[in-house]
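Peer 1: build me a structure from this.
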Amino acid sequence: MNSKSRVTLASGSSIRAAILSGAEVPFDVVKPDVDEDEIKHQAKSDGIDLEKTAMLLAEAKCMAVATTTPGIVIGSDQIMEFEGRAYDKPKTMAEAKDRLLETQGAAHTLINAIAVARDGEIIWRNLDRPTLHMRSLSEEEIDQYLEEAGPEILYSVGAYQIEKLGSRLFDRIDGDHYAVLGLSLFPLLALLRRENILAY
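Peer 2: Next up is the predicted model:
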């Protein structure tokens, strides 16, 4: 692969890498060195809304790698919004339980932002907002789910992995399934075709 057709995923996310691999997109992975908490804190202080904050994070991840990496670099971020508030990944299983107790029986949104750079300059942005409708769940059901799913769910901002056991927690999803997982695949594939990275 020459430098012009090189694709780099600026992310340490295994699910984002799995999405690209599943579509058989050739790519490398470079984990970006970005202080996400600082960006979120500054955005909140500046009164920046959650969609713009998600895009700022995606851009920061993208450019942290793109400044030293030729070709196409993909940065992405996801923010959970519930009743107008943003949520970070739960740090403990107790916090995960509280998250599920709070959101059960209601809908929440996952804001998925993607920024793509070519040779150090951002050329494309995409924003998706799938809505997830969670079933009404008893505390006993949530406890059983957490026991069976295990601490792996702490990698998910909503305390679930929709591609695994977490699918049982929902009635339906409105929007792009891949955006729920963390990377809006179809618009990204369209871009890679336009950039002559993919033949079809």
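
Peer 1: from now on I want contacts and neighbour counts done on CA atoms only, so please keep to that.
Peer 2: Noted.

Peer 1: host element of the residue sitting furthest away from the middle of the chain?
Peer 2: Within the chain, Glu140 marks the point farthest from the mean C-alpha position, 28.8 Å out by Cα atoms, centre = their mean. For Glu140, the enclosing helix or strand under DSSP states H and E is helix 139-149.

Peer 1: cool, and Ala64?
Peer 2: Using DSSP H and E, the element containing Ala64 is helix 50-66.

Peer 1: so for that helix, what gets flagged as buried?
Peer 2: By 16 or more other Cα atoms under 10 Å, the buried positions in helix 50-66 come out as 50-51, 53-66.

Peer 1: give me the distance from the next helix or strand after that helix to the chain's centre.
Peer 2: Using DSSP H and E, the helix or strand that follows helix 50-66 towards the C-terminus is strand 72-82. Centroid displacement of strand 72-82 relative to its chain, using Cα atoms, centre = their mean, to the nearest Å, is 4 Å.

Peer 1: now do strand 72-82: which elements does it pack against?
Peer 2: Counting contacts by 3 or more Cα pairs under 8 Å, 6 or more residues apart in numbering; DSSP states H and E, strand 72-82 packs against strand 7-9, helix 50-66, strand 85-87, strand 107-118.

Peer 1: one more sequence to fold, the one below, so I can look at both together:
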Amino acid sequence: MIFASNSSPKLILASASPRRQQLISLLGLPVDILPSQVDEDTPDDWSPAQIVEGLSLRKALAVKEKLTNPSDESSIIVGSDTIVVLKGDVMGKPRDEEDAIRMLSLLSGETHEVYTGVTCVRVSDSKMITSHRVTKVKMRKCSEQQISRYVATGEPMDKAGAYGIQEIGSLLVESIEGCYFNVVGLPVSLLAVQLEQFDIVVP
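Peer 2: Below you'll find the predicted structure:
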């Protein structure tokens, strides 16, 4: 069993998200960043859990295919994907400002679910573990003007459901039930449990 230290196996985060990069650093393990840049289309009949688990796995495996350095053999690739689900409808990132306003208007005053899937893949033997976590989020009832002002900040444009709970978007949230970091985009406690299955213990 390996305890987190400077000699621990390196993690490779398959994401360009600065939020995920910040969260994964909490584990105290060495981390490289290598965005996956995969196609994120999924079959129409996939459940929310299938979507986030499937895409997190797709991202991790895409990065594995890119690796050519022998020093990466002991590394563990971490893929993650987040979606917002309102009354069974899946919301990813908004296409434009109009789409962001539409999403936030639907979420206003409602309770939705945030799903985040996490996959770990060890480069040396392709051992992989995939799972997900769900958090319920209740949004404040917001006016059209409030929503428009928030969208004008630009913050919603790269976020599932068009809001960031860790930034200005926190002003739109009334309450949450479950893991806060799951809503940000990487449930670090779930990731820590997965790493234990690779004999890595954090902290």
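
Peer 1: superposing both, give me the TM-score.
Peer 2: Once superposed, the chains reach a TM-score of 0.86 (TM-score structural alignment, normalised by the length of structure 1), with 191 aligned residues with a Cα RMSD of 2.0 Å.

Peer 1: state the distance from the residue farthest from the centre of structure 1 to Ile111 of structure 1.
Peer 2: According to Cα to Cα, to the nearest Å, Glu140 of structure 1 stands 29 Å off from Ile111 of structure 1.

Peer 1: and for Gly84 of structure 1?
Peer 2: Separation of Gly84 of structure 1 from Ile111 of structure 1 (Cα to Cα): 12 Å.

Peer 1: the two - which one has more neighbours?
Peer 2: Taking neighbours as other Cα atoms under 10 Å, Gly84 of structure 1 and Ile111 compare with Ile111 leading, 25 against 11.

Peer 1: which residue lines up with that one in structure 2?
Peer 2: Residue pairing (TM-score structural alignment): Ile111 of structure 1 is matched to Tyr115 of structure 2.

Peer 1: for Lys97 of structure 1, same thing?
Peer 2: Checking TM-score structural alignment: Lys97 of structure 1 goes with Ile101.

Peer 1: list the contacts for its match?
Peer 2: By Cα atoms under 8 Å, 6 or more residues apart in numbering, the contact set of Ile101 of structure 2 is 147-148, 151.

Peer 1: now swap in Asn6 of structure 2 and tell me
Peer 2: 29-30.

Peer 1: go on, Glu110 of structure 2?
Peer 2: Contact analysis of Glu110 of structure 2 by Cα under 8 Å, 6+ apart lists 138-141.

Peer 1: mean shift of the helix or strand hosting Glu95 of structure 1 relative to structure 2?
Peer 2: Element membership for Glu95 of structure 1 (DSSP H and E) is helix 93-103. Following the fit onto structure 2, the mean deviation recorded for helix 93-103 of structure 1 is 1.3 Å by mean Cα distance after the TM-score superposition for structure 1.

Peer 1: the residue mapped onto Thr135 of structure 2 from structure 1 - how many residues pack around it?
Peer 2: With TM-score structural alignment as the criterion, Thr135 of structure 2 lines up with Pro130 in structure 1. When neighbours are counted by other Cα under 10 Å, Pro130 of structure 1 registers 19.

Peer 1: what of Ser143 of structure 2?
Peer 2: Residues near Ser143 of structure 2, counting by other Cα under 10 Å, number 11.

Peer 1: how near is it to Gly154 of structure 2?
Peer 2: Distance, Ser143 of structure 2 to Gly154 of structure 2, using Cα to Cα: 18 Å.

Peer 1: please apply the same query to Ser17 of structure 2.
Peer 2: 15 Å.

Peer 1: now which residue in structure 2 aligns to Leu165 of structure 1?
Peer 2: In structure 2, Leu165 of structure 1 lines up with Ile168, judged by TM-score structural alignment.

Peer 1: so how far is Gly54 of structure 2 from its match?
Peer 2: 30 Å.

Peer 1: and for Pro18 of structure 2?
Peer 2: Separation of Pro18 of structure 2 from Gly54 of structure 2 (Cα to Cα): 22 Å.
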